[in-house]
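Chemist: I'll drop the sequence and a predicted model, then ask my questions.
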Amino acid sequence: MLHGTSSLPRVGIKSDKDAVVVEKLKAAGAIPLLVSTTPEYCLSWECYNKVTGRTLNPHRLSRTPGGSSGGEAALNGAGASCFGVGSDIAGSIRVPSQFVGIFGHKPTSGIISVDGHFPTSGDKKFLKYLSIGPMCRYSKDLPTLTHIMSNEVFHSQLRLDQPIHTKDIDIYYLTAASSFSLSFWNVDELIQQRMLDAASHFKSNGVNVQHLNESFKNSDAEYIDMSEILEISICTFFTIEDIPDLLSNCGTSKRKDLWNELVKSLLGYSDYTTQALYFYALHSTNGFISLTKRDAYIKKGNEIRQKLLKRLGTNGVLFFPTFPQSAMRHSESITKLSGVMYAMFFNILGFPSTNVPMGKDEKKLPIGFQVISAPYQDRNCFAIAREIEAAFGGWQL
C-alpha cells in the first residue's frame, strides 16, 4: 500500500511489507481497506495535504475531522469502516475522534509496536511519545482491538481479558487546565458541563468521584498544577533530536531552506504545507522558550507525572478535556495550536487515554473528553468508556 505520508516528494512510494500492528490485525482476521488520508508527515491537527487535498468532517463538510488521523476518523465517524488504526504523538487519535464523535484510544506508551510507521526517528523519546491505537464507534471494540494490536509480553500487565467493575474505579475530574497557560481560549462551557454530567452519573451510582485538586488545595505536596502543561509539552517534545527531515526529502542533494519555504507556502508557491513547515519552525526555535526555562518546565512535568501516578494508582481515572472546542473550520487549526496541550501532555507522560463521545453541541458537532489512567491500566479507561456510552449514547451520526 502507499506509504508517501501525503507529501509531494514522496508520491508513489509504497511500503514493501506490513507494519507489525497490521500483521497482527490481519492474522486476527481483519481486512485492510485502504491507507487513509493524513496531513503532510502527520504534522497537523487538521487533515489537508497537497497530494489528496482536504478531508472533510462527515458531520459538517465545512469543518475538519482533525489530524493527523483525520482520514481514519472521517471514515469511521461516517460509518464507512468497522474500525480504524491511528497514530498519536500529540493527540492525533483523540482529537480527530472527538471531532467526529467516536472512541479513540492512545494506549500506554510502548505496548503496541510502531515498527513500520512513517514518520519515524532513531530518538528513543520519539518512539516513547508516539503511539498506535484503535479508533472505533463502539466502546466494546476497544479492549479487543488493543489486545490484538499489543505486544504479547504486555498482556499479563494489561489484564484486558479480566472483568472490571466501574464501582471499583476512583474518578477524578478537571474541566480545564488554567487561564495562566499560554493557551488563550477557554474550554467550551458545554464540554465542561458534559464532563460534570458524566461525573455526576457515576457519583449517583456509588462511585468515588472527586475534583482532582479540591481536597488538596492547601497541600503543595499533593496539589497537581496543570496550568503550564502546554509549555511543559512543547519543551519536552522538542528535546527530540532526530526528527524526519521534510526538507531533505525532495529529490535533490541540497536541503531546502525552512524560512524560504515557509514564506513561499504563505504565498501558495511551496511544495510543502504551511502546517508542516510551521512545526519545523517551532522545533528550530524550541517553541520560542529559552533553554533555561525549558529545563525548569521539563522538571515540573516529571513532578506532575509522579503525582498523577500516585493519585491514579491501579484503579483511578482522570476526566480531562480532549480539545477545548468541537471541530474547527478548515485552515483554522494553525491559530489554535495551544488547544492540543490537553492531549499532547499525556503523550509526554506515556499515560493511556481514551476519547469518549458525549453527544453534540449547539452547532450539531460532536464533543467529548478524554478518560486517562496510569500506565498499563488501559482497561480502566475502557470500563468507564463503556458505562458512559450506555448512559449518554456514544456515537451519533
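Modeler: Sure, I can see it. Numbering: from 1, shown residues only.
Chemist: drop to CA atoms for contacts and neighbour counts, all remaining ones
Modeler: OK.
Chemist: Buried residues of stretch 79-94, list them for me.
Modeler: Residues of stretch 79-94 classed as buried: 79, 81, 83-94 (neighbour count, 16 or more other CA atoms under 10 Å).
Chemist: adding another structure so you can compare the two:
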Amino acid sequence: MRPAPRSPPALLCCCSAGLLLLLLLRWRRWKGFWKKVEAARQRQEEGLDRMEKAVRSFREQALQITRETNCITEYMQESETQLQQARPPGKPGLLYGVPVSIKDSINCQGHDSTLGFVKNINQPMAEDSVLVQVLKRQGAIPFVKTNVPQSLISFDCKNLIFGQTFNPLLYTRTPGGSSGGEGALIGGGGSILGFGTDVGGSLRFPAAFCGICALKPTGNRLSKKGIISGIRGQKSVVAAVGPMAKDVESLALCMRALLCEDMFSLDSTVPPLPFNEEVYSSTQPLRIGYYETDFFTMPSPAMRRAVRETKKLLEDAGHTLVPFEITNVDYVTYNFCIRGMFADGCTSFLKNFEGELERGSMGTLFWLAKLPNCLKAFVSWIAKPFVPRLSNIISSMRTNTVEELWSLHQEIEESCHQFIAQWKKLNLDVMLCPMLGPALGIGYPGKLSVAVSYTMLYNSLDFPAGVVPVTMVTDEDEKELKGYQGYFRDWWDRTLAKAFHGSVGLPVAVQCVALPWQEELCLRFMKEVETLTLKKNQLV
C-alpha cells in the first residue's frame, strides 16, 4: 500500500526546519571563526602591551611604528630572556645581540605561521625554521613576526586576522607584499634587520615601496626548510628567502653570518658556499648591462629617470654600461610565471581558502582561478579581441597534463640558458634594471597583478636580485605622468597610471641583478649604487 503524499504544510515545515538547521550550523561555524580571529587579535594586542612596558629602544621604536602602520602580528616574549642571557663563551656570532624581525610565513617555535588564514590560528610551530636556528646560533634575537597578505600571493599586505598594513612613508599607500609587514617595520625604523620571502617580488616590492634595501638570493642559497609557501610544491617559479635592511652593508653582514657551517649542516640541500669576501670587497670597474623598460609594463617617469641617473653615476665612476635588449617578457609572464604557478588549474592555490571567509587581495584573479577549464577557455576566447592581456592570463591558468608540465620545465630551462648566453656574449658582470615604483595606493595591487613583470622575471630565471632606493618622485615626474598611456592602453594601464598618481616625495628604487650563485657580486654592485647615490645627494 503506497504511503499517502505529504500535505503542503508538512513539506513547508520540513523545508523550514532544514533551512533553520543549515543557518544554525553556519552561524555556529562563523561564531567559531570570529572567536579565533578575536583571540589572535587579542594576542597581538597583548604582545604590543608587553612591548610597551619594555624599556629597550628597539622595542619602543617597533611599538610606535606598528601602532602607526599595523605591521607586527606577534611579539616573541622569549626574546627578553635571550637578551638578558650572558655573553656566550668564546667568539660570539656575527649577529650577537642584533634584534631581527621575521615574516609570518617563516616558522618560529611556539608561534603561528598563519599566512593570513584563520585555520592556522592556534597552530604553533614545533620547531624553528633552519633560517631562525642559524640566526639564533649567530647571536641574533628574533623579537617579532610581521604581517602578510592572505595566501602570500599578492604585493599588497592585508588579511582578515590582522587587517591592512600601511606604508610608513605615506599611510594611504601600500607597503608592498608579501613581506609587507617587514618593509613597513624596517622602513619606519622599528627593526634594523628582517627576513622575508620572494616568489614574484615579495622582498623587492616592500623594499622599493618603503625606501629600504633587500636581497633576493638564488633560490637555494639560503635554506627554505621550515618556511611555508603560498602554493606548496610548485617548482616552476623559484622562491627564495632573503634579508631586508636600511643599507646594503647590513645585508652583506647578514649573508656572511648565514652562509656558515650551521646552515650547511642543518640543511644539506644548501650548497656549502661560504660568503666570498674577495668578490664583495673588490674595487675593479664593472661591466654593467642595463635597460629602461621590459616593454610589457611601461615604467613610470620616475622609474625611467631612476635607471638613467644611476647609469650616469656609474659611468662617471668608471664603470662600463652596455645596453641590454630585453625580449619576450610577456611570454615569460604568461607562460612561465602564471602558467607555472597555477599549473594544476589553481587547485592548490584555491585549497588554501577552503573554510575561509576572506578571499585575499588578488581581486579578479581569484575569481578567474575558480572557473572550470572549459569556461576558462571560453572566457579567454571571448576576451581576446578586447582585453588580450586578460585573455592570456585566463588561458595560462588552465590545468596542465604531466607531459605539458615537464615540457614547460624544459622550456624554462632553455630560456634561462639563452638569457645567460646573451649576458655572456656582452661580457657582463651585473645588470641594472627598473623596479616598479613608487608605492601604489592601498588596494591597487589586487587590481594590477600584471605589474609584477619587472621582478618575476628573475624568479623565473632564478637570478639573485637586490633593490636599492636611488631617488624620489619629483614634481616633473608627476607632470610627465599625465601622458602615461602604457603599452597596451587597456584597463590595467589606465589603473596603473592612477595608482602612480600623487606620489611626489616617495622613494623609487632600481634592481641590481647578477648570475645565479653570485650573491656577493650582486651585493657589491648594490653597494656601489648606494655609495654613488649617497655622494650625489650630499652634493645637492
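Modeler: That came in fine, so what should we check first? It should be emphasised that the depicted structure is a prediction, and the values quoted were computed from it without experimental measurement.
Chemist: Give me the TM-score for these two chains.
Modeler: After superposition, the two chains reach a TM-score of 0.81 (TM-score structural alignment, normalised by the length of structure 1), with 362 aligned residues with a CA RMSD of 3.1 Å.
Chemist: Now do the same contact list for the closest residue to Lys300 of structure 1 other than its chain neighbours.
Modeler: Using CA to CA, 6 or more residues apart in numbering and skipping residues adjacent in sequence, the residue nearest Lys300 of structure 1 is Ile232, 7.4 Å away. The neighbours of Ile232 of structure 1, taking CA atoms under 8 Å, 6 or more residues apart in numbering as the test, are Arg294, Tyr297, Ile298, Lys300, Gly301, Phe345.
Chemist: can you check Lys119 of structure 2 too?
Modeler: By CA under 8 Å, 6+ apart, Lys119 of structure 2 lies in contact with Gly355, Glu356.
Chemist: rewinding a little: tell me the one among the contacts of Ile232 of structure 1 nearest to Ser178 of structure 1.
Modeler: Phe345 (14.0 Å; CA to CA).
Chemist: quick one: secondary structure of the counterpart of the closest one in structure 2?
Modeler: Taking TM-score structural alignment, the alignment pairs Phe345 of structure 1 with Leu457 from structure 2. Under DSSP: H, G, I helix; E, B strand; the rest coil, Leu457 of structure 2 falls in the helix class.
Chemist: Which single one of the buried residues of stretch 79-94 of structure 1 is nearest to Phe369 of structure 1?
Modeler: The closest of the buried residues of stretch 79-94 of structure 1, once distances to Phe369 of structure 1 are taken by CA to CA, is Arg94, at 8.9 Å.
Chemist: what about the equivalent of the closest one over in structure 2, distance to Leu448 of structure 2?
Modeler: Arg94 of structure 1 maps onto Arg204 in structure 2 when the alignment is built from TM-score structural alignment. As judged by CA to CA, to the nearest Å, Arg204 of structure 2 and Leu448 of structure 2 stand 16 Å apart.
Chemist: any idea how far Thr146 of structure 2 is from the match of Phe345 of structure 1?
Modeler: 26 Å.
Chemist: right, and Ala245 of structure 2 touches Cys213 too?
Modeler: Yes: assessed by CA atoms under 8 Å, Ala245 of structure 2 is found in contact with Cys213 at 5.4 Å.
Chemist: Neighbour count for these two, which is higher?
Modeler: A direct count of neighbours by other CA atoms under 10 Å for Ala245 of structure 2 and Cys213 places Cys213 higher, at 30 against 26.
Chemist: Quick one: residues contacting Leu117 of structure 1.
Modeler: You called it Leu, but residue 117 of structure 1 is His. Going by CA under 8 Å, 6+ apart, His117 of structure 1 touches Ala19.
Chemist: try 6 Å this time
Modeler: With contact set as CA atoms under 6 Å, 6 or more residues apart in numbering, His117 of structure 1 has no partners.
Chemist: Translate it into the numbering of structure 2.
Modeler: By TM-score structural alignment, His117 of structure 1 lines up with Ile227.
Chemist: ok, now Cys82 of structure 1?
Modeler: Match for Cys82 of structure 1 (TM-score structural alignment): Ile192.
Chemist: Look up how far Glu356 of structure 2 lies from that match.
Modeler: According to CA to CA, Ile192 of structure 2 and Glu356 of structure 2 sit 34 Å apart.
Chemist: Which residue range of structure 1 does the longest helix along structure 2 align onto?
Modeler: Ranked by residue count under DSSP state H, the longest helix found in structure 2 is helix 8-53. Across structure 1, nothing matches helix 8-53 of structure 2 (TM-score structural alignment).
Chemist: List the buried residues in the helix or strand that that helix is followed by.
Modeler: Sequence order places helix 57-69 as the next helix or strand after helix 8-53 of structure 2, per DSSP states H and E. For helix 57-69 of structure 2, the neighbour count (16+ other CA under 10 Å) marks Phe58, Arg59, Glu60, Gln61, Ala62, Leu63, Gln64, Ile65, Thr66, Glu68, Thr69 as buried.
Chemist: What residue in structure 1 is paired with the fifth one?
Modeler: Mapped onto structure 1 by TM-score structural alignment, Ala62 of structure 2 lines up with nothing.
Chemist: which residues touch Ala62 of structure 2?
Modeler: Ala62 of structure 2 neighbours (CA under 6 Å, 6+ apart): Gly190.
Chemist: coming back round to it: and the match of His117 of structure 1, how close does it get to Val468 of structure 2?
Modeler: Note on Ile227 of structure 2: its distance to Val468 of structure 2, by CA to CA, is 25 Å.
Chemist: before we move on, what about Ala317 of structure 2?
Modeler: In this view, Ala317 of structure 2 and Val468 of structure 2 are 18 Å apart by CA to CA.
Chemist: before we move on, what about Arg305 of structure 2?
Modeler: 14 Å.
Chemist: The two: which has the busier surroundings?
Modeler: Neighbour count, other CA under 10 Å: between Arg305 of structure 2 and Val468, Val468 has more, with 28 against 19.
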